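prediction below, plus the sequence it came from.
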Amino acid sequence: MQNVKKDATITEIGGATPSDEKTVKLGPFVNESKAEAKSAFKTLLESANIGSDCTWDQAMRAVVNDQRYGALKSLCERKQTFNEYLSQKKKLEAEERRVKQKKAREDFRIMLEASSQWQKVQDRLETEEICSRLEKLDHLEIFKEYIRDLESEEKEQRKLQMEEFRKAERKNCDEFRKLMEEHVSAGILNAKTNWRDYCIKIKDFAAYLAVSSNTSGSTAKDLFIDFMDDLEK
């Protein structure tokens, strides 16, 4: 079903009195449904660059002479659709600001990668275009955040390195125990062997040299004593 509106007398802008009535000649506007009519009215508002902070009176003055103004029949429908448009516009503008702010922060962090000293960063703030997109307080905030991230990454790297280091030292201990087991099987080591004599025999063995390089945990002598205790049981 088609709704056709050819002429309209506009008396609904602001608080107009009968003497203020203004007759506007509108061209024919055809819409298939209420949804299409609302969509056409919102498109009209968008094409007129109606922002989220625009008032009803300001918006209507900007669009009243467009034939799409007649897409909706009543003042109530227009105001309801106008409010829906403002709500959607505010959400869209907020998202656009968020995306721009995120991009600006990312660009600023990239710049920080070239210099992690605040004084050097400050020297670049006046000339870098990306800095103009952020508030001055944001510069320091992002810089501090960047430094915290760097410190966190360094801490995590040190943790991983320490885990690898300890893993290597445990492996050295295991290899030394394996060497002693082989020497027991070969008759080189028995329950009566003392550490001094055994140390002289193995001083050039890779397993002994490796475990002797450990900076934490059991020493080669500690491992020998524990091994001998188990051997005597």
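Thanks, I have the structure now.

make it CA atoms for all contacts and neighbour counts henceforth
Fine.

residue 109 versus the residue nearest to the spatial centre of the chain, what's the distance?
By C-alpha atoms, centre = their mean, the chain has its centre lying nearest to residue 102, at 8.3 Å. For residue 102, the distance to residue 109 (C-alpha to C-alpha, to the nearest Å) stands at 11 Å.

what is the neighbour count of the closest residue to residue 116 other than its chain neighbours?
The shortest distance from residue 116 to any non-neighbouring residue, by C-alpha to C-alpha, 6 or more residues apart in numbering, is to residue 147 (7.3 Å). For residue 147, the count of nearby residues is 18 (other C-alpha atoms under 10 Å).

helix, strand or coil for residue 147?
Under the three-state scheme (DSSP: H, G, I helix; E, B strand; the rest coil), residue 147 adopts helix.

any idea where the helices of the protein begin and end?
34-47, 56-63, 75-113, 118-125, 136-185, 195-202, 206-212, 220-232 (DSSP state H).

picking that back up, how close does the residue nearest to residue 116 sit to residue 153?
Taken as C-alpha to C-alpha, the span from residue 147 to residue 153 is 10 Å.

rewinding a little: hmm, the residue nearest to residue 116 is touching residue 117, no?
No: if you go by C-alpha atoms under 8 Å, residue 147 and residue 117 don't touch, sitting 9.3 Å apart.

included below, for side-by-side comparison, is a second structure:
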Amino acid sequence: MGDPANDPSSWTEHTHNDGRRYYYNKVTKQSSWDKPQCLKSDHEKLNTTSWKEYKTADGRDYFYNPVTKQSVWEMPLELKRLRGMDKQEDSDDEQEEEKKEEEPEWKTPEERRAAFRDMLLDKGVKSGMKWEEAAKLCQEDRRFLALNTAGERKQEFSVYVTQTKKREKEEEREKRKRARDDFVEALGKWPDLKPDARYKDAAEYLCESECFKLIEEDERDELFQDFMDEHEKKLKEDRRKQRKEYVEQIKKTYDEHSNISVTSRWQDVKEALRDNETYKWLSKLEALTSWEEWTADVGKSEVETKSKAKFRHERKNRDAFRALVKEHHEQGKIKVSTVWQDYVKDVKSDAQYLDILGQPGSTPHDIFDDLVEELNSKVKEDRAKIKKWAKAAGMTISSASTFEEFEETLQKQEGYAQVPEDTVRGVFDSLHQKAKEQEENAERDAKKSRKRFVELLQKTREVTASTTYEHAAKLMGGSSAWESVDDQTRKQCFDIFVDQLKIQSAARKGKDKDAGSGGSEAERKPKKKAEKGKKRAQEEPPEEPPEKKSKKTKKK
């Protein structure tokens, strides 16, 4: 019997979990990563180099040199020569192949570390593995040699383990979070779910589920209580929505039932609806409340119908009286100056007035006031138009102006014909009165100014019968009494005042002369009285009536 190790029938080819091929001898019970010599092809037997051929997990061929620790995708030049493939390529191709073989597969350190981490992930290295276990699992992978030294590999392995633990913790948190959601969802699908369900019953139903096992007991209990609170709230909300629908249905039944009216007794209504499904769904309180609401709605509807009819009748009465008031205005019975006490005497016997008495809303007095207010607004608009037309025509109203002149000027304005004559006359009277008052005020102010000026002359001792106007201007020109009178009036008043002074001076000289010539005492007394009266008359200011002195009461 031959050596089982060299018997091809004793060997079988298998694929590892990571995709690598290995060979098993069913006789010797041995496994080998390397292909047995008896199974090699002629080309493989000719391989006297250090290169070995392997396959990745996805079935891709690569070549590894355990001596130089180098991995390449392309077949090394030594193997091509041994297999006679070099005859099919020219020398330039060989040089290019050699150049490619010399080029590293990973160009940067980061690419090398990334390739090493990808290998650990592809091999299924767990975060709890030790470095020796991971190295044994991955040492046949070409990416194991992406990092040149053992220290670099071990360091990158530590980084991988840290990241993996962090990722596993995050995945665990997400898993627990999903478990809580799945637990709540499972409670919602529980066939025996009732408002009075207990946690113990739910735990018996869900104890074999994965979500139940991932959650702590206290948290499960709390989730169950929260779920039941929400479930109860949802049931109440659903019943509330359904109750609204059922209440509307039962009210419709009240409307359609021949034996039910707003005057029916509740006991009779219950007896009539005892077999009604909608009535049975409602609780006793809900059914009674629906009946009370229905009777209130029906009664309210009847009241509204009656109220509408009454309101329409009252509105017709108000419209009729309003039409009567408007008609009287067109007939000239109501004007802006008309007052309610006078008007009501004329309509107190009319049917329109009697029909509206005692009604709610606008009274006859209110309707009359509305019309008068409207007329007032119209009068204001017309007065504004008249004043605007007068201003545009350049008309100035004085105390001497007449209505005929005013009317003749305004007749040319557009829209004048639509303005009532009473309004035009009222505007003229107002403007005429205002002009008279202004003129009277001006005359009064002028008199006061003249009086103040004369008083100024009387108080100024420097002014004598021989004083000239120019000299007086220098003496008193800065006083307000002087400036309050125009120049012409000042001269007139000054001349009159000086003339009086001259008369008084001449009278005194005559008196002295008479006293020197003698005469009886009886003859001199009448002359003296006459001179005193004349003197008082001359001292009074011209064109000015004497002022009345106010009497002051003296305390005893």
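Cool, the structure landed. Since this is a predicted model, take the numbers as computed values, not measurements.

thinking again about what came up before, just say which of the helices of structure 1 is most tucked in.
helix 206-212 (a mean of 19; mean count of other C-alpha atoms under 10 Å).

what's in contact with that helix?
With contact meaning C-alpha atoms under 8 Å, 6 or more residues apart in numbering, helix 206-212 of structure 1 is reached by 169, 172-173, 175-176, 179, 202-203, 219-220.

try 7 Å
Here helix 206-212 of structure 1 makes contact (C-alpha atoms under 7 Å, 6 or more residues apart in numbering) with 169, 172-173, 175-176, 202, 219-220.

coming back round to it: now render the helices of structure 1 as TSV, adding distance to residue 2 of structure 1.
Below are those laid out as TSV (distance: least, C-alpha to C-alpha, whole Å):
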stretch	distance to residue 2 of structure 1
helix 34-47	10
helix 56-63	23
helix 75-113	18
helix 118-125	60
helix 136-185	55
helix 195-202	101
helix 206-212	91
helix 220-232	95
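
can you check which of these gets nearest to residue 4 of structure 1?
helix 34-47 (11.1 Å; C-alpha to C-alpha).

average offset of the closest one relative to structure 2?
Superposed on structure 2, helix 34-47 of structure 1 shows a mean distance of 1.5 Å to its aligned residues (mean C-alpha distance after the TM-score superposition for structure 1).

repeat for stretch 138-145 of structure 1
Mean for stretch 138-145 of structure 1 is 2.5 Å (mean C-alpha distance after the TM-score superposition for structure 1).

which residue in structure 2 lines up with residue 23 of structure 1?
In structure 2, no residue is paired with residue 23 of structure 1, using TM-score structural alignment.

what do you get for residue 152 of structure 1?
So, by TM-score structural alignment, residue 152 of structure 1 is matched to residue 300.

cool, residue 173 of structure 1 as well?
Checking TM-score structural alignment: residue 173 of structure 1 goes with residue 321.

could I get the contacting residues of that match?
Residue 321 of structure 2 sits in contact with 352-353, where contact means C-alpha under 7 Å, 6+ apart.

separation between it and residue 443 of structure 2?
54 Å.

can you check residue 169 of structure 2 too?
Applying C-alpha to C-alpha, the value for residue 169 of structure 2 to residue 443 of structure 2 is 110 Å.

likewise residue 492 of structure 2?
Residue 492 of structure 2 is 17 Å from residue 443 of structure 2, by C-alpha to C-alpha.

and for residue 164 of structure 2?
From residue 164 of structure 2 to residue 443 of structure 2 the distance is 114 Å (C-alpha to C-alpha).

tell me which of those two has more neighbours.
residue 164 (17 against 12).

can you tell me the element that one falls in?
Using DSSP states H and E, residue 164 of structure 2 sits within helix 150-188.

for that helix, packing partners?
helix 210-214 (3 or more C-alpha pairs under 7 Å, 6 or more residues apart in numbering; DSSP states H and E).

helices and strands around the helix it packs on, which ones?
helix 150-188.

could you check the angle helix 217-256 makes with the helix it packs on?
30 degrees (axes from the mean of the first three to the mean of the last three C-alpha atoms, to 10 degrees).

off-centre distance for helix 150-188 of structure 2?
On the basis of C-alpha atoms, centre = their mean, to the nearest Å, helix 150-188 of structure 2 sits 48 Å off its chain's mean C-alpha point.

same check, this time on stretch 347-356 of structure 2
54 Å.

what's the answer for stretch 202-220 of structure 2, then?
50 Å.

before we move on, what about stretch 44-51 of structure 1?
32 Å.

same thing with stretch 195-209 of structure 1?
On C-alpha atoms, centre = their mean, the centre of stretch 195-209 of structure 1 falls 55 Å from the chain's centre.

endpoint to endpoint, it covers what distance?
Rule used - C-alpha to C-alpha; the end-to-end distance of stretch 195-209 of structure 1 is 15 Å.
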